[in-house]
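Engineer: Okay, structure incoming, though there's no sequence with it:
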């Protein structure tokens, strides 16, 4: 479950609520493609904008429509109590694992973050992936803290935000982190533009926004890297450079939601206000690019 391609779909929604039909279509599309796991309620899953009841419903729908593909559910929230409640909801809905970022309003200390994971894993019955996402949480994990958290029960994987662009530096980064971790724990890369380099450097998993919309394309990159064909993985990833450029400019959520609308996989608007999808020339640029490559 915490290896290979973990595809993170958009949660299409508007001010009236979740577009359940669109979400189910996305989940079924991923299951049909044969992804290794489906990660719901990540950043692209709009978890921060949903109520507890809405989040529980998303996990229920995902589990019901994922077939035999395991579902990993995001449980990040501001308070430990809320995280524990979300973890219980996810487990009751049948999630095979959970994903936890140290969400905060006040800047957290290392001891506070460790305490969060200690308290949550102490009552958890499914494996947990540590979500290291400084771009949204504004918290930076040290390798030492990762090592401390990795010793807690149920911790099974770390989702890191990316690796250096240089191949040798990327491999050295993964080796330094792995030296702090027990052998059973996997390292997964996000930051999709650098995912191929992360996989080539030794990451076992790709926690992928791109995979949530283009599972076959992301699977091809993952399988090339995991089979040792580093050149092929980089070549396939390079074809997505126009999308990576938009990710850097607008963030992956806005670009992914725009692409889903353009492909007819979600109705507009598909984001909660005040967020908006791309408009004008950038939307047209994305539409033209989507019409060219064989993205699936």
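Structural biologist: On my side now, so go ahead. Keep in mind it's a predicted model, so treat the numbers as computed, not measured.
Engineer: CA only for contacts and neighbour counts going forward, please
Structural biologist: OK.
Engineer: ok, residue 213 touching residue 256?
Structural biologist: Yes. Residue 213 is within contact range of residue 256, at 7.4 Å (criterion: CA atoms under 8 Å).
Engineer: contacting residues for residue 209?
Structural biologist: 7-9, 44, 190, 192, 252, 256 (CA atoms under 8 Å, 6 or more residues apart in numbering).
Engineer: rerun at 6 Å
Structural biologist: Residues near residue 209 by CA atoms under 6 Å, 6 or more residues apart in numbering: residue 8.
Engineer: Check residue 282 too.
Structural biologist: Counting by CA under 6 Å, 6+ apart, residue 282 touches no other residue.
Engineer: quick one: what helix or strand has it in it?
Structural biologist: Using DSSP states H and E, residue 282 maps to helix 280-291.
Engineer: The stretch 151-296 of the chain: helices as residue ranges?
Structural biologist: In the stretch 151-296 of the chain, the segments counted as helices under DSSP state H, counting those that start in this stretch are 167-178, 195-200, 209-213, 215-226, 230-238, 241-250, 252-262, 280-291.
Engineer: Included below, for side-by-side comparison, is a second structure:
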């Protein structure tokens, strides 16, 4: 399941709780579109803002709405004990895999990061994807640390930060990491604006924010790269530059939240406080970007 397009949907949330109907609808749309997997409770899914009970409920809803499409559930938390509890909940819900980012308040040493994955993988019965997202977690993985973690049981994939824009540098980045990990561990692109570069450079998967709301568009980019049509994949991604610009300025979560609202797929508000919706001028920019890029359904 760690190949192709893995689409990450929003978890519409208010201070009253999860909008279960809206979330299930978002997941059902992804399954119907033919994505390879669905990543629930990633950063776009707002996992860090939800209680254990809410996360367990979202995991169950995701598996049910996915209708057989493999579901990966985010299990990141501050304490190892909490991560283990969330992993148990995800497995009970029927998750096909789990996604783990090392959340922290105090800076973690490499040995502490490795120890987290060692403790968690020892208890798992499903594969794990390592979530390397320094922009959010402020934990920086070295390739050597990835190499150590990739040797642990049940580690099946790594979700890496955006690769360089230059194709040769992007390929060198992927090749350097691949040289240190087993052949059984795949590498997946993230940072949607750089995902086509990552796929063209050899990433086997795209863990996609935009795919969580616009799976057909994300699938077109993924399929072009899988077929070796690098130029087509790049061109399809470049057409989305108005959206990528908004991602860079406001963050992909806020942009996808507003886009889901504009498409009638989520109510306003749909982000947990203290997160706030896009300001009105940015919403107008988003509406124009969706129209100019054809992202209206």
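Structural biologist: In hand now; what should we look at? All values derive from a computational prediction rather than experimental measurement.
Engineer: Can you pull the TM-score for these?
Structural biologist: Once superposed, chain against chain, the TM-score is 0.99 (TM-score structural alignment, normalised by the length of the first structure); 296 aligned residues with a CA RMSD of 0.7 Å.
Engineer: so which of the helices of the stretch 151-296 of the first structure comes closest to residue 105 of the first structure?
Structural biologist: Among the helices of the stretch 151-296 of the first structure, helix 252-262 comes nearest to residue 105 of the first structure, with 20.7 Å by CA to CA.
Engineer: distance of the residue nearest to residue 36 of the first structure when sequence neighbours are not counted from residue 209 of the first structure?
Structural biologist: Distance criterion CA to CA, 6 or more residues apart in numbering; nearest residue to residue 36 of the first structure, sequence neighbours excluded, is residue 5 at 5.2 Å. Relative to residue 209 of the first structure, residue 5 of the first structure is positioned 10 Å away (CA to CA, to the nearest Å).
Engineer: Residue 197 of the first structure now?
Structural biologist: Separation of residue 197 of the first structure from residue 209 of the first structure (CA to CA) stands at 16 Å.
Engineer: for residue 118 of the first structure, same thing?
Structural biologist: From residue 118 of the first structure to residue 209 of the first structure the distance is 28 Å (CA to CA).
Engineer: do residue 191 of the first structure as well
Structural biologist: The spacing between residue 191 of the first structure and residue 209 of the first structure, counted by CA to CA, is 8 Å.
Engineer: How about residue 134 of the first structure?
Structural biologist: Per CA to CA, residue 134 of the first structure is found 16 Å from residue 209 of the first structure.
Engineer: Please apply the same query to residue 101 of the first structure.
Structural biologist: Separation of residue 101 of the first structure from residue 209 of the first structure (CA to CA): 16 Å.
Engineer: now swap in residue 200 of the first structure and tell me
Structural biologist: Distance, residue 200 of the first structure to residue 209 of the first structure, using CA to CA: 18 Å.
Engineer: do residue 252 of the first structure as well
Structural biologist: Residue 252 of the first structure is 7 Å from residue 209 of the first structure, by CA to CA.
Engineer: returning to what we had before: for the helix or strand hosting the residue nearest to residue 36 of the first structure, which outside residues touch it?
Structural biologist: For residue 5 of the first structure, the host element (DSSP H and E) is strand 4-7. Contact with strand 4-7 of the first structure is made by 35-39, 205-208, 211-212, as judged by CA under 6 Å, 6+ apart.
Engineer: Relative to the second structure, what is the average displacement of it?
Structural biologist: Compared with the second structure after fitting, strand 4-7 of the first structure deviates on average by 0.2 Å (mean CA distance after the TM-score superposition for the first structure).
Engineer: Toward the C-terminus, what is the element adjacent to that strand?
Structural biologist: Going down the chain from strand 4-7 of the first structure, the next helix or strand is strand 13-14, by DSSP H and E.
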